[in-house]
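Test case, fold it:
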Amino acid sequence: MRQRKRSGRKEPIFSGFATSLSELRLNPLDRITIADDKPARRTPPRKKTTAPRSDGPRKPPPGDRKGRAKKRTRGSFSRLLYWSAVLTLWSVIAVVGVLIYIGAHLPPIQSLEIPKRPPTIQIIAADGSVLATRGEMAGSNVVLKDLPSYLPNAFIAIEDRRFYSHYGVDPLGILRAAVANVLHRGVSQGGSTLTQQLAKNLFLTQERTLERKLQEVELALWLERKHTKAQILELYLNRVYFGSGAYGVEAAAQKYFGKPAKNVTLAEAAMLAGLVKSPSRLAPDRNPEGAEARAKIVLAAMADAHLITGQQARAVTAKPSYAMKPASAGTANYVADWVGEVLDDLVGQVDQNIIVETTIDPKLQSAAEAALIDELAAKSIKFNVSQGALVAMTPDGAIRAMVGGRNYADSQFNRATMAKRQPGSAFKPFVYLAAIEAGLTPETIRQDAPLDIKGWRPENYTHEYFGAVTLTQALAMSLNTVAVRLGLEVGAGKVVRTAHRLGITSKLEPNASIALGTSEVTPLELVGAFGPFANGGYAAGPHVVERVRTAGNNKLLYARGKEAPGRVIDPRAVAMMNTMMEQTLISGTARKAEIPGWTAAGKTGTSQDFRDAWFIGYTARLVTGVWLGNDDNTPTRKATGGSLPVEVWSRFMRAAHQGVRPESIPGTQRGGFPPEVAQFGQPADAPVRAASPTVPTVGRSPPLPQPARADARPEPANGLGLDGWLNDRLFGGR
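I've put the predicted structure just below:
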């Protein structure tokens, strides 16, 4: 192996230092040696010592130890002060940054004003009386000094005891709420002050996010800076939500107790204050037990805060005085809800208090409510019928009464406007009208016999057939096979177009079964579609709103137009249809429907499996429809249109026509035809006579025709007359 050439090592010389070379020379162990065939390895440097090692540890003098301890203490305290200052500075910067960020997402503070209270919609009947109030109800603003002291104190005791000592945000309240929530392992208390709640109610949404909470804090501070405590408390009492659509203590006192806020008792004040926590769940008209239990908690809080004495709290708790106003169950609420739905189309978004003048007659509304509810109370179990609806309108479409259900308090679903049900035979007038318009007459003969349409075999209610019958007989008897034959003859599309022309708005399936009313409609649109029969052939769009005006300055926002409606049925067709449908009440399926002194017409209907029972009938004054059934669409106990619905209709219509001079519907035999109506093709100046030789005089009851064989031949109609063949056994329904 070749030997490496070695060079001599030169030690550095430090001139100018007093240290001796012997002290600066490295120890041999500190040198780095490199072997010929091994990697270099550094050895850790040895600790430099300046004095010879002694046998034991060196101890500084006592005085030196105390000095060093003081220096360390002073150093630690300085560092603590320094880092505290740094942390405080950065915390302030972070808080300011957050406030700036949150403020950037708010409207400019200068532009924030107390917004308008929610608008009130007052709904007025045709006679000027108040039917209902809708929208977010708000009573008039109350002044703090006019209220009993215990009313605002109740809110302070349960919501914000430190209200008068904080500046909008209460750190102690937040800490107390946090501790309580931790102990209860859930959210049992809130830390929001009254000012924060007011800020949220006035300007913010109800979402629970950190950003929204910080916005609430910033707005609370702004409110405290802008308003006095008394102003904030007064604003709060006039704006807070109390459930059931009531905003402010005045509206809540009127809603729940039927009295102004200044007259509420201590117990009632505690109940109102208790609602703020959960207004929907604790509303006294829905949960009186929960509201009363919460009121006791408020009373205890008031005593604990020394806002009332313990004796007062115990006395009120033992014998609370709540003048509870009964929950509104009046059926006029169905009308009010419907008005609220149509307002948007008439006047757009409501942003001010308005008064809505309607077409509702309060006396007729009460009569309709009594007729439906009383008849159901007496016979609902017998027929297994749980619900019903009634709509009454003038022949030109003005709604006079509407009942959307049995009890508004139990169910706010308006069956008159929203429930789509099969009309059954009540749909047949549109089929017969299409046939009349195609050239047929009430005397036209058609065959009542079994029918097979691709396997579908429609049958009559009694499963019997009468052979050759006139259209008048077939409609009065509600013969299904004749209706289906007519539908096929004129075409299902023609039937659908006829129904839509008269006012049906629901989708109708153009198939063979449409003649039997298998497509669903609402009671409101079915009644509206019968209107042209009662008014001589003109469109009769159902309507309830006459005028809308502002509550303050009576500015007119909407007024129903007075333009003449368009004609939808030829006068001669109207006369023929009215003649036929009059017989339904004289000797047909609706013989129980009777209004002394008045001519009336109409049609009964029963859907498949007795699920729906209908009667739509009309006079020259009113068109009224009644539907009965079950919300879950279960079958009734053979309730037919000619039974319970006719009884409800008759009771209401007799009350509605009492004391009113009788008039005739167009084209009926009692009153004849209007001068402009050509009588079954005769000139308009022809003498008034019976509509058809087949129509008997009132009260005549010819013998019942016998059921015919399916292959019976049609017989001529020469003087047959409308047979009085219907009896209770065969036609107690449909």
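
Please count neighbours and contacts with C-alpha atoms only from this point.
Fine.

Assess the claim that P542 and A401 are in contact.
No: counting by CA atoms under 8 Å, P542 does not reach A401; the two are 11.5 Å apart.

Strands of this structure, start to end?
120-124, 130-135, 137-138, 246-247, 354-358, 387-393, 399-403, 445-448, 467-470, 545-550, 556-559, 601-606, 612-618, 623-629 (DSSP state E).

Of all the ones you listed, which one is nearest V484?
strand 445-448 (10.1 Å; CA to CA).

how far out from the middle of the chain is that closest one?
49 Å (CA atoms, centre = their mean, to the nearest Å).

and that strand, what does it pack onto?
strand 467-470, helix 480-490 (3 or more CA pairs under 8 Å, 6 or more residues apart in numbering; DSSP states H and E).

Mind doing that once more with 6 Å?
When contacts are defined as 3 or more CA pairs under 6 Å, 6 or more residues apart in numbering; DSSP states H and E, strand 445-448 packs onto strand 467-470.

for the strand it packs on, packing partners?
strand 445-448.

returning to what we had before: quick one: which of P542 and A401 has more around it?
Taking other CA atoms under 10 Å, P542 and A401 do not tie; A401 has more neighbours (26 against 22).

Could you also give me the structure for this next sequence, so I can compare it with the first?
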Amino acid sequence: MAQGTRRRPLVADKRYATAGRGTQGNGTARKSKPRPKSNAKPRKSGWFGLFRSGRKGGGGGGRGPRKPQKPKTLLGKLLAMVLAPFRWAFRLAWGFTWRIGMISAALVALAVGYHYMKLPEVAELLDGRARGSVTLTDRNGEVFAWRGDQFGGVVTSDTVSPYLKNAIVATEDKRFYRHFGVSPRGVASAVRINLREGRGPLSGHGGSTITQQTAKLLCLGVVYDPTEWESERAYERDCRQGSLWRKAKEAIFAMAMEAKYTKDEILSIYMNRAYLGGGAYGAEAAAQRYFGKSANQVDASEAAMLAGLLTAPSTLAPTNNLQRSQDRAATVLRLMQEQGYLTTSEMRSAQNSPAVLSEAAAARAGGYFADWVMDTIPDFFGSETTEDVVIRTTIDQRLQRAAEDALNHVFDTKVRKGSKAQAAIVVMSADGAVRAMVGGRKSRVSGVFNRATQAKRQTGSAFKPFVYATALELGYSPLDRVLDAQYCLDVPGSGQWCPKNYTRKFYGEVTLARALRDSLNIPAVKVSEAVGRDLVRRVAGDFGLDSELAAGPALALGASESTLIDMTGAYAGILNGGSSVTPYGVTELTLIGDNTPMMGASGGLGERVIQTKAARELIWMMEQVVSQGSGRRAQIPGWQAAGKTGTTQAARDAWFVGFTADYVAGVWMGYDDNTPLSGVTGGGLPADIWREVMVRVHDGLPPKPLPMIAPKPIAPPPQPQPQRRQRPNVGQELGRAVDGLLRDIFGN
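Now for the predicted structure:
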């Protein structure tokens, strides 16, 4: 090319002809040369293309030729050789994983669809009743306690209080309205908490959503069939198992529910079926049980208390521990404020005014007496009933309030604040019908330790009346005498044993009546040894003290253990004239809709133990205890009363058991851990409690005399009279001689 001639730019020819452009000089389109076909297969696009090419955007599939790669350095080649197995393993694992994932997703979808098709309409699931109910009425037919789902009214998320709805969501599942039935985030959080607390990943916190909890309450759609399960308890145990496989099934069922029902419908099912303690299933049952109002009327503090029960219903139930329930409710209120359901001022106001049991709800808990009654009836009529049962009991609610008020009065006025000492009270009729029962200082509770029926404690001198009952039955008189002086016995295996009186004094020759009146120990042991320990043990056992009685001479001093209800029942046998009684609380059991009783009275009068005369003389002796002796603090103005004090070794137990003509009452006081009482004897605080109880019990009743017999005074033995010498009467002797002579002459 000549110098100065302008060179044409080096540009590629147009591949495709366009109108008016890219034509030859003659106006015809220039034909482009066809591209040679390549034998190489087109590279896959997407993730596999990325893995094969090693860089994003690589691969064929119409994306143009690959850019030429720079020759690898020796280091690069070595690195590629090292990473090659890992790249291959990752590609293999990924291919395996996504295929398994697709198969798993398909199986899950099929399982969800299967459960979806089987789920009933939501209305069929709203009835939260899983069992029958037990209604307990007092001696007058008035309802005073329930067990089971008595209030099972149906509620929905639209009809309950908004506070309750929000409290449940805030406490149990704050993402409830955002997840699809399972919350991976919640599960991960629960696993993290469990591991941090030293448990297994699935032990403890489960991370279950409300939908999953509802699925568990529905037993994953499995209905109880008596022919398939050993018992309903076994069915429920299977429903509540927490294995990994069970969790997976639960998640599938939850997703099916999410597809079938709305969120509010799922929440409604949950609120009707969740157990909330105190025998209450469902929000309506719990609101009625604890607050005496409907679930649509509860305020923020009450709603928080109900929602707080969901984590541990039996432990946190306000009928068991109100303070613990209130503390949990305060936490729920804080969660509601953090999630925007309450303002800060509303939260503080609710926390400063925590929910409390209504008076009616507190009474309807039934307390110790209701628990005792439920323990005395067969389980298929009680805790495991599937029927609606009505139990008519012996309790008198006026007497129950009297016992509770008396206990509170004495502890408020005569016991130092902060004392952990406990007390129990039983009031019954002479036939053994229990009219009131207090099993501890917290009287309005259920499901806790009952010291009136479950605590076996040494009886001390409260046992002595049965020693003297044995003597009176054998013909002894209350006025017979016994020597109160130093007295020792050789006990096999223990050596010499010398009983002492409480005062550490001796009183010489005393009557049996005085020995009991002043609770002297030595005369009691002597009488027991005189009549025979075996006979004393038999009489006490026949009166109902049939626990393992002591075999040694300390039997007479109450070394054996007994429950308060058994001791009170034994004293009732003395009051009724010498017949044993079985304490009872049930008079009739029926099913709702059926007037035919399924069960009658569970106790009452038994066989005669001692004669009526002996029993009435013993009552006279026991009346002396109250009127003149160690039980003077138990005197009731205007009433005759009889009873006996009891104090055990080191004052670990203090008793007073006694009666009037109408009622028998027993009081025990002590510490649960056997700590000795400080300055307390049976004639002290227990006698005060007994008096306060009986004063309230007899309020408004006309006084009646005790059925007692005073012993006849024992006539002193006749003294021998000195014989006086008489002078002979001559006239009388002459007359007797003449009479004899005439009989001989004339005959008779």
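
could the strands of structure 1 go into a markdown table alongside distance to D344 of structure 1?
Formatted as a markdown table, those follow (distance: least, CA to CA, whole Å):
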| stretch | distance to D344 of structure 1 |
| --- | --- |
| strand 120-124 | 12 |
| strand 130-135 | 12 |
| strand 137-138 | 18 |
| strand 246-247 | 21 |
| strand 354-358 | 12 |
| strand 387-393 | 22 |
| strand 399-403 | 19 |
| strand 445-448 | 49 |
| strand 467-470 | 48 |
| strand 545-550 | 12 |
| strand 556-559 | 11 |
| strand 601-606 | 34 |
| strand 612-618 | 30 |
| strand 623-629 | 27 |
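
Pull the number of nearby residues for the counterpart of N408 of structure 2 in structure 1.
By TM-score structural alignment, N408 of structure 2 lines up with I373 in structure 1. Residues near I373 of structure 1, counting by other CA under 10 Å, number 19.

What residues does I373 of structure 1 make contact with?
R406 (CA atoms under 6 Å, 6 or more residues apart in numbering).

ok, it to P596 of structure 1 distance?
Separation of I373 of structure 1 from P596 of structure 1 (CA to CA, to the nearest Å): 23 Å.

now swap in A220 of structure 1 and tell me
Distance from A220 of structure 1 to P596 of structure 1, by CA to CA: 70 Å.

Relative to A474 of structure 1, how far out is A449 of structure 1?
A449 of structure 1 is 12 Å from A474 of structure 1, by CA to CA.

Likewise for W627 of structure 1?
Counting by CA to CA - W627 of structure 1 and A474 of structure 1 are separated by 23 Å.

Compare those two (neighbour count), which wins?
Neighbour count, other CA under 10 Å: between W627 of structure 1 and A474, W627 has more, with 31 against 24.

which position in structure 2 aligns with that one?
Counting by TM-score structural alignment, the partner of W627 of structure 1 is W668.

Give the full set of residues in contact with the closest residue to its match other than its chain neighbours.
Spatial nearest neighbour of W668 of structure 2, chain neighbours left out: W655 (4.7 Å); criterion: CA to CA, 6 or more residues apart in numbering. Contacts here follow CA under 6 Å, 6+ apart; on that basis W655 of structure 2 touches 645-646, 667-668, 682, 686.

Map W655 of structure 2 onto structure 1.
Match for W655 of structure 2 (TM-score structural alignment): W614.

cool, R616 of structure 2 as well?
Checking TM-score structural alignment: R616 of structure 2 goes with A575.

cool, and R514 of structure 2?
Under TM-score structural alignment, R514 of structure 2 pairs with Q473 in structure 1.

what does S630 of structure 2 give?
So S630 of structure 2 corresponds to T589, using TM-score structural alignment.

Neighbours of the match of R514 of structure 2, how many?
28.

tally of neighbours for P148 of structure 1?
P148 of structure 1 has 16 nearby residues by other CA under 10 Å.

That one: what's its closest spatial neighbour, skipping adjacent residues?
K262 (6.2 Å).

Thought S149 was touching that neighbour, still the case?
No: in this structure, K262 of structure 1 is not within contact of S149 by CA atoms under 6 Å, at 9.7 Å.

one step back: enumerate every residue touching the match of R616 of structure 2.
G667.

Please report how far it lies from P693 of structure 1.
Taking CA to CA, one finds A575 of structure 1 at 14 Å from P693 of structure 1.

just to revisit the earlier point, how much space is there between the match of S630 of structure 2 and D448 of structure 1?
In terms of CA to CA, T589 of structure 1 sits 17 Å off from D448 of structure 1.

where do the helices sit along the stretch 551-700 of structure 1?
Assigned by DSSP state H, counting those that start in this stretch, the stretch 551-700 of structure 1 shows helices spanning 571-586, 644-657.

what's the distance between the last one and the middle of its chain?
Using CA atoms, centre = their mean, we find the averaged C-alpha position of helix 644-657 of structure 1 to lie 31 Å away from the chain's own average C-alpha position.

So between T589 and D448 of structure 1, which is more surrounded?
Each of T589 of structure 1 and D448 has its neighbours counted (other CA under 10 Å); T589 has more, 32 against 29.

contact partners of stretch 118-125 of structure 1?
130-137, 351-358, 360.

ugh, typo on my part, it should be stretch 80-88 of structure 1
Nothing outside stretch 80-88 of structure 1 qualifies as a contact, by CA under 6 Å, 6+ apart.

Buried residues, it. List them.
Using 16 or more other CA atoms under 10 Å as the burial criterion, none of the residues of stretch 80-88 of structure 1 qualify.

roughly how far apart are the residue nearest to W668 of structure 2 and M621 of structure 2?
18 Å.

Lovely, talk soon.
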